[in-house]
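K.L.:
Here is my input; please provide its structure:
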Amino acid sequence: MNIDVIDETGALGEQELLAFEELLTYCAKQMNVPSESEMSLSFVDDEAIQSLNATYRQKNVPTDVLSFAMQETLPEDTYEAQIDEPMLLGDVVVSLDTAKRQAEEYGHSLERELSFLTVHGLLHLLGYDHMNEADEREMFKLQEALLSGYGIERTGES
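P.N.:
Alright, predicted model coming up:
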């Protein structure tokens, strides 16, 4: 999978950015996403994500993660139908500022929080949502399974 990882904050090192690319690659393989697929992951500050949130969701507050899917839904049979051409999944934007606050609030590492938000964003690109309780349970269970399978436990220790 072609993944562009961008740190607009300048706070993350090259190894950290590579680790998020590897996490997304692992998750994409687990979800049977074609290797020709493309997406981006951007780390921004609260000011940047607040601007995006205001523009696209009419919520003028910072948030932790935004996903901009290129497709409305991506059922698994769509993956196979597009095997001959790159599938543009979309963009995930994570606020490093908000992630830091949430990691402290939840009592786990920043790495764990950023990983959680990254996988959460990817699942949104793949058509998962949490608009009702059943969908939320399904999405969060899948998120935890992917993180755990990759070796990132809830405590933040990997």
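
K.L.:
CA only for contacts and neighbour counts going forward, please
P.N.:
Will do.

K.L.:
Report the secondary structure element holding L122.
P.N.:
For L122, the enclosing helix or strand under DSSP states H and E is helix 110-125.

K.L.:
quick one, strands of this protein?
P.N.:
In order along the chain, the chain carries the following strands (DSSP state E): 2-7, 38-44, 65-69, 88-95.

K.L.:
Mean neighbour count and distance to N32 added to those, as a markdown table?
P.N.:
Formatted as a markdown table, the entries for the strands of the chain read as follows, by neighbours: other CA atoms under 10 Å; distance: least, CA to CA, whole Å:
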| stretch | mean neighbour count | distance to N32 |
| --- | --- | --- |
| strand 2-7 | 16 | 14 |
| strand 38-44 | 21 | 14 |
| strand 65-69 | 21 | 17 |
| strand 88-95 | 22 | 13 |
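
K.L.:
Proceed likewise with the subsequent sequence, for comparison:
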Amino acid sequence: MISYFIEDVSFKFKGKLSCSSWIKEIINNLDFNKSGLKTGDINIIFCSDDYLLKLNNQYLKHNHYTDVITFDSSDNKRINGDIFISVDSVKNNSNEFKCEFIDELHRVIIHGVLHLLGFNDSNEEQRVQMRDREDVALKMRRS
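P.N.:
Below is the predicted model:
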């Protein structure tokens, strides 16, 4: 089950049903999910920059703003986890990259999902692969 929550920010996310269907499609696609795990409980939490900064400090010991943090709690059968997304950072990103807010929001959501599927972005090669996977996933959203 994919659930959506709001923490410390005024935000209304429309299109939960279509977004959840798209996420499940990505998870069920073996090009993304080599292990074949099924969708479990995924919580997507929209929050402020400051809220996410506190999580970044507390759990990752990073003292900088970010747009998304993923906490993976998957088991050997299901993909489970919490994806925290800073609405503030997504707005800033969409302005910086000159794209629609919803497109950037979907990119950040799927970035978190890709982390749950085992993709990393610790080095340049992984970041390129992650960006490629995001682009493929975003194209699937439109079909």
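
K.L.:
Could you get me the TM-score between them?
P.N.:
Structural agreement between the overlaid chains, expressed as a TM-score with TM-score structural alignment, normalised by the length of structure 2, amounts to 0.84; 138 aligned residues with a CA RMSD of 2.1 Å.

K.L.:
picking up where we left off before, now for the strands of structure 1, which one comes closest to K59 of structure 1?
P.N.:
For the strands of structure 1, the distance to K59 of structure 1 is smallest for strand 65-69, at 11.8 Å, taking CA to CA.

K.L.:
Now do the helices in structure 1.
P.N.:
Defined through DSSP state H, the helices belonging to structure 1, from first to last, are 14-30, 46-57, 76-81, 96-106, 110-125, 133-150.

K.L.:
tell me the contacts of E100 of structure 2?
P.N.:
When contacts are counted by CA atoms under 8 Å, 6 or more residues apart in numbering, E100 of structure 2 is found next to S94.

K.L.:
Residue in structure 1 paired with it?
P.N.:
Residue correspondence, TM-score structural alignment: E100 of structure 2 in this structure matches S109 in structure 1.

K.L.:
what's the answer for E125 of structure 2, then?
P.N.:
So E125 of structure 2 corresponds to A134, using TM-score structural alignment.

K.L.:
circling back: helices or strands next to the helix holding L122 of structure 1 in the packing?
P.N.:
With contacts defined as 3 or more CA pairs under 8 Å, 6 or more residues apart in numbering; DSSP states H and E, the secondary structure elements packing on helix 110-125 of structure 1 are helix 14-30, strand 65-69, strand 88-95, helix 96-106, helix 133-150.

K.L.:
let's go with 7 Å and repeat that
P.N.:
For helix 110-125 of structure 1, the elements it packs on are strand 65-69, strand 88-95, helix 96-106, judged by 3 or more CA pairs under 7 Å, 6 or more residues apart in numbering; DSSP states H and E.
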